[in-house]
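Novice: What follows is a predicted protein model with its sequence.
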Amino acid sequence: MTIGKMELLEAIAPVNRGLLATEADKQAILAAIARLEERNPTPQPLEATELLDGNWLLLYTTSQDLLGIDRFPFAKLGAIYQCLRTNDSKLYNIAEIKTLPFLEGLVSVSARFEPSSPRRVNVFFQRSIIGLQRAIGYKDPNDFIRQMEPGKFLPAIDISLSGNGEETASDPSRNRQGWLDVTYLDEDLRIGRGNEGSVFVLKKVP
């Protein structure tokens, strides 16, 4: 492990994905991220599909959309995953929610992505599912993604995010919700920056 990578992981270890980060912590972490991005070993990450593909566990973010989930009464953020299926150009964000016993929740969003540069993808959100883990039969991200086959009913709040519920390839701007840059990628660590200014640090997991 390189010194820069170790420095970043040590900086984010005590801040619980960013929930406990002070302003001083945030500045130190962003500086460590920038230093590591300068040493990116994969300058064209979208071509390195063998590295990109798989399940990624969120270690740190500045995204208030994600961190804000922890502020709801009786709800605490559990594990957050971003799962990439490069063969299908699909992305799945899955957040596990800790709450009262037997009422653990799940918030997920699926999207299609299209490369627009060697390190940037445009993201087209398609579907959001919010529900109880027990009702959905949630076991792990891989099993849940298999359940999200088109047309399969899930006992949850199931929302189409693609306008009329169908792909609009003839007018992709109707579905475009944002973009994501991959600014660092190696065999087990990925750093991304989103169109809203958020930063994401993720670790590859089975």
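Specialist: Arrived safely.
Novice: CA atoms for contacts and neighbours, from now on please.
Specialist: Will do.
Novice: which other residues reach the helix ranked longest in the chain?
Specialist: Longest helix in the chain, counting residues (DSSP state H): helix 23-37. Contacts with helix 23-37, where a contact means CA atoms under 8 Å, 6 or more residues apart in numbering, come from Gly4, Lys5, Glu7, Leu8, Ala11, Ile12, Gly18, Thr183, Tyr184, Ile191.
Novice: in it, what's buried?
Specialist: By neighbour count on 16 or more other CA atoms under 10 Å, the buried set for helix 23-37 is Asp25, Lys26, Ile29, Ala32, Ile33, Ala34, Leu36, Glu37.
Novice: put this beside the first:
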Amino acid sequence: MASLLQSPTLLSQSSRSSYHHPTSSVTCFHPRYIHTTTQTRNLQSLISQRRNGRPKRNLIRRSAISEVSVLDPPPPPFGYQESKSELIASLKLKLLSVVSGLNRGLAASEDDLQKADDAAKEIEAVGGPVDLSIDLDKLQGRWKLIYSSAFSSRTLGGSRPGPPTGRLLPITLGQVFQRIDILSKDFDNIVELELGAPWPFPPIEVTATLAHKFELIGSSKIKIVFEKTTVKTTGNLSQLPPLEVPRIPDSLRPPSNTGSGEFEVTYLDADTRITRGDRSELRVFVLS
């Protein structure tokens, strides 16, 4: 063995032999092999330490900005809320596309009614139950009606008695609003109408305000009680004073028109409201 180490030629040959033939009795002389063997031993030593329960190195890195451990559990996730908001926004857009072009429901067919109802149910399912005892402030404001399933009956009263609509009649329905004041409990239905006039006079534009009071009867249901109707001319005749329409005495009022009604708010957010009435009427409003 000593003679082998003393001979440079033999040493060189042994190094090459040990590199190409791992089973050789002469090992660990080639520089590459020495380096690889050292890494292997270090890895084996680290594995042995962990198996023997020795203290481990702390591999947890910390953020330089927040000082929060990178491997720590994340804070309460906002991702679900974002996903839910995005889903509702998509469903609202779908509902608006379904009811667009239906003239607030006056031009709706049976197929249109079903599609609108299905689209509204999708939003209601994702949004969950409405609790007006907590979110009553969201009712505040002036809401624009963009769809009513009852208008498909072709009457201004929807599912209730009212004047019919049509091209040959002198009444044209304009915009419809609901003005709600949660402090005074005022609940006004505001209807814009255009009344035909004999030629050559232009049509008469009026705004009818049906004033109600409202109260909560449950977490999401509202009861409204009719008080009065006020008609105000607009356009060229806007200078005329408003006219209060006399209320029909209760004894002469038809049984179907009790002066009160109930509906449930099935979806409500900062700019959209969906309600379902006591006569199976679906209404969709946007804040104006």
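Specialist: Sure thing, it's come through. This is a predicted model, so every value here is computed, not measured.
Novice: Give me the TM-score for these two chains.
Specialist: The TM-score (TM-score structural alignment, normalised by the length of the first structure) is 0.76; 180 aligned residues with a CA RMSD of 2.6 Å.
Novice: Weed out the non-buried ones from the contacts of helix 23-37 of the first structure.
Specialist: Among those, those classed as buried by neighbour count (16+ other CA under 10 Å) are Gly4, Lys5, Glu7, Leu8, Ala11, Ile12, Gly18, Thr183, Tyr184, Ile191.
Novice: for the third one, helix, strand, or coil?
Specialist: Using DSSP: H, G, I helix; E, B strand; the rest coil, the structure places Glu7 of the first structure in helix.
Novice: ok, now which ones touch it?
Specialist: Residues in contact with Glu7 of the first structure, defined by CA under 8 Å, 6+ apart, are Ala32.
Novice: what separates the alignment partner in the second structure of it from Glu244 of the second structure, distance-wise?
Specialist: Using TM-score structural alignment as the criterion, Glu7 of the first structure maps onto Lys94 of the second structure. Taken as CA to CA, to the nearest Å, the spacing of Lys94 of the second structure relative to Glu244 of the second structure amounts to 40 Å.
Novice: pretty sure Thr230 of the second structure contacts His212?
Specialist: No: between Thr230 of the second structure and His212 no contact is recorded; they are 11.6 Å apart, counting by CA atoms under 8 Å.
Novice: What residue in the first structure is paired with Ala125 of the second structure?
Specialist: Aligned against the first structure by TM-score structural alignment, Ala125 of the second structure finds its counterpart in Glu38.
Novice: Closest to Pro101 of the first structure out of the buried ones among the contacts of helix 23-37 of the first structure?
Specialist: Gly18 (25.1 Å; CA to CA).
Novice: quick one, longest strand in the first structure?
Specialist: For the first structure, the longest strand by residue count, based on DSSP state E, is strand 120-132.
Novice: residues in contact with it?
Specialist: Outside strand 120-132 of the first structure, the residues that touch it by CA under 8 Å, 6+ apart are 46, 103-116, 155-162, 165, 175-182.
Novice: Give me the mean distance between that strand and the second structure.
Specialist: On superposition with the second structure, the average gap between strand 120-132 of the first structure and its aligned counterparts reaches 1.7 Å (mean CA distance after the TM-score superposition for the first structure).
Novice: list the buried ones in that strand?
Specialist: Applying a neighbour-count criterion of 16+ other CA under 10 Å, one finds 120-132 buried in strand 120-132 of the first structure.
Novice: Check the spacing between the residue nearest to Asp137 of the second structure when sequence neighbours are not counted and Asp269 of the second structure real quick.
Specialist: Distances taken as CA to CA, 6 or more residues apart in numbering place Ile182 nearest to Asp137 of the second structure, at 6.9 Å, with adjacent residues excluded. Computed as CA to CA, the Ile182 of the second structure to Asp269 of the second structure distance reads 16 Å.
Novice: Likewise for Leu282 of the second structure?
Specialist: Distance from Leu282 of the second structure to Asp269 of the second structure, by CA to CA: 17 Å.
Novice: Show me which of those two is the more surrounded one.
Specialist: Regarding Leu282 of the second structure and Asp269, a neighbour count based on other CA atoms under 10 Å identifies Leu282 as having more, with 23 against 14.
Novice: Thank you kindly, that will do.
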